[in-house]
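Colleague: Next comes the sequence, and after it the predicted model I'd like to discuss.
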Amino acid sequence: MSRAVVYETFGGPEVLDVREVPEPHAGPGEIRIRVAAAGLNPMDWGLAAHPALAAQFGVTVPAGFGYDLAGVVDEVGDGAIGFSVGQRVFGGVMAKAAADFTVVATPAETLWPTPEGIGDEVAATLPVAGLTAAAALSAIGLRSGDTLLVGGAAGGVGVFAVQLAKLAGARVLGTAGEGTFDFLRRLGAEPVTYGPGLADRVRSLAPGGVTAAADLFGTETAEAALALGVPPERISTVAAGPNPPGGVRATGGVDADHGALARITGAILAGELTVPIAATFPVEKVREAVILQAGRHVHGKIVLTFSLTTDERPHRNERSPGD
């Protein structure tokens, strides 16, 4: 037996249970990943809470939980391609990440080799947040010399967007609560309080004007940017639905270019980008982890960790490529 986070009905954190389930194994064309860490995203508990949203992603109850993960391949089925036993990997699997083991069909376009020098907890934070941040900046053609307004700058996506924008040579203003200001300054952003009057506060902070904006939470920042005269094509949203206000650009992680994660991991290895992990929880405390994240006052990412009680030696189901 092994463990997995599952929910049988839609609802809040209380519907999430850690269950003993039959240990899965890789079949033909599949690999099995022994999960070491799973990074949480708002999407995860959004799917568990909202049936209509879950349906958009093909998730039905009973369902597994989580998308981002990192671990090691410990079984390779006959005919599976691209992976070998013992290989460290990170990436995304819909509603299957928060489990001791998950089985993935190959070729697996949302899994990548984990670079040496990047730990599993950090790797498990990268896929959704990193790709979403990259897409939000790409959609507006961010360039050196821009003055960028980032909405939700201290959140899981925001910490990546702020640092990627700084690396691109932009000045970054980030919306946040006052308790987050020092945190944002350490990332290189100039903090500004969100809420009514945002446009006026931004105007005072940047009298020369804002040239681009990325709204990572709702529409407040996008609306402020429009009021400041930023052209709609230079404003992106990631959580405002398909029809954001004023014709600004809606985007998401699926729109990121293929080299985005390689640039992010390269920047981490070079010491140019840090991944703030606000908290780690053992998988048994998944409800507490989701409650903390849903409060939206977390500075950075939240990660679930796994300590397996089963035999952790790599297994071969048939053979590994190259054997």
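Modeller: On my side now, so go ahead.
Colleague: going forward, measure contacts between C-alpha atoms and count neighbours the same way
Modeller: Will do.
Colleague: quick check, residue 71 in a helix?
Modeller: No: assigned with DSSP: H, G, I helix; E, B strand; the rest coil, residue 71 falls outside any helix and is strand.
Colleague: Pretty sure residue 21 sits against residue 6.
Modeller: No: look at residue 21 against residue 6 with CA atoms under 8 Å: they stay out of range, at 9.8 Å.
Colleague: for comparison:
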Amino acid sequence: MGQAWGFGRYGGPEVQEFFDRPDPVPGRGEVLIRVDVAGVNPLDHLLRAGLVPGLDGGRPFPLVLGMEAAGTVLALGEDVDGLEVGDAVFGFALTGGGTYAETTVLSAPNTARIPAGLSATVAGTLPGAGTTAGDAIVQLRLPAGGNLQVLAGL
């Protein structure tokens, strides 16, 4: 049993609260981690407000906030290759898994080992921001030798 930060009904910040929940069990293609860092994203308040139907994965209330995290692998579901218990990893918790918790389940295809020299603090924020940046670069269709100016970053 661990603690999580989430909400028991849709609404504004006033519906957020801590609650106890059993540790999730990883299913096929999932990885259970002890959360060290959870990223904060605009999707969090949209999920809490009920503005992104289906993003909760059809899970019942209470729902846990958070979509990305870094931590240590505690258990592996079936059909997970390339990761082992004890690995330091980062990735996405898809369909309402929630990362604002002591433990969470990540999607194995969207989870990777944290590279040497990269902190868990940085790794835990990369899935959302990194995916957004990657998508933007693809959509810009820069020609060979083109330039991209980044106005902010870590």
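Modeller: Yep, it's here. The structure displayed is predicted, hence computed values, not measured ones.
Colleague: So which of residue 21 and residue 6 of the first structure has more stuff around it?
Modeller: With neighbours defined as other CA atoms under 10 Å, residue 21 of the first structure and residue 6 compare such that residue 6 has more, 24 against 14.
Colleague: so how far does the lengthiest helix in the second structure sit from its counterpart in the first structure?
Modeller: When the second structure is scanned for its longest helix (criterion: DSSP state H), the result is helix 126-140. By mean CA distance after the TM-score superposition for the first structure, the fitted helix 126-140 of the second structure averages 1.2 Å away from its aligned residues in the first structure.
Colleague: equivalent range in the first structure for that helix?
Modeller: Across the first structure, the stretch matching helix 126-140 of the second structure (TM-score structural alignment) is residues 126-140.
Colleague: for the second structure, what spans make up the helices?
Modeller: Taking DSSP H as the criterion, the second structure carries its helices at 42-49, 120-123, 126-140.
Colleague: can I get these in CSV with distance to residue 151 of the second structure and mean neighbour count?
Modeller: Formatted as CSV, the helices of the second structure follow (distance: least, CA to CA, whole Å; neighbours: other CA atoms under 10 Å):
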stretch, distance to residue 151 of the second structure, mean neighbour count
helix 42-49, 20, 17
helix 120-123, 18, 20
helix 126-140, 12, 13
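Colleague: now the angle from the longest helix of the second structure to helix 42-49?
Modeller: Per axes from the mean of the first three to the mean of the last three CA atoms, to 10 degrees, the angle that helix 126-140 of the second structure makes with helix 42-49 is 110 degrees.
Colleague: List the contacts of stretch 89-97 of the second structure.
Modeller: 54-59, 63-73, 99, 104-107, 110-114, 120, 123-124, 127-128 (CA atoms under 8 Å, 6 or more residues apart in numbering).
Colleague: Count residues in the vicinity of the closest residue to residue 51 of the first structure other than its chain neighbours, would you?
Modeller: Computed as CA to CA, 6 or more residues apart in numbering, the closest residue to residue 51 of the first structure that is not its neighbour in sequence is residue 10, at 6.6 Å. Applying other CA under 10 Å, we find 21 residues neighbouring residue 10 of the first structure.
Colleague: for residue 10 of the first structure, what are its contacts?
Modeller: Per CA under 8 Å, 6+ apart, neighbours of residue 10 of the first structure: 48-51, 61.
Colleague: Check the alignment and tell me where it lands in the second structure.
Modeller: Residue 10 of the first structure maps onto residue 10 in the second structure, by TM-score structural alignment.
Colleague: In the second structure, mark out all the strands, start to finish.
Modeller: Counting by DSSP state E, the second structure has strands at residues 2-7, 16-21, 30-38, 63-64, 68-76, 88-92, 103-107, 111-113.
Colleague: got a list of what the residue positioned nearest the centre of the second structure touches?
Modeller: Centroid-nearest residue in the second structure, with CA atoms, centre = their mean: residue 68, separated by 1.7 Å. By CA under 8 Å, 6+ apart, the contact list for residue 68 of the second structure reads 38-40, 90-93, 98-99, 124-125, 127-128.
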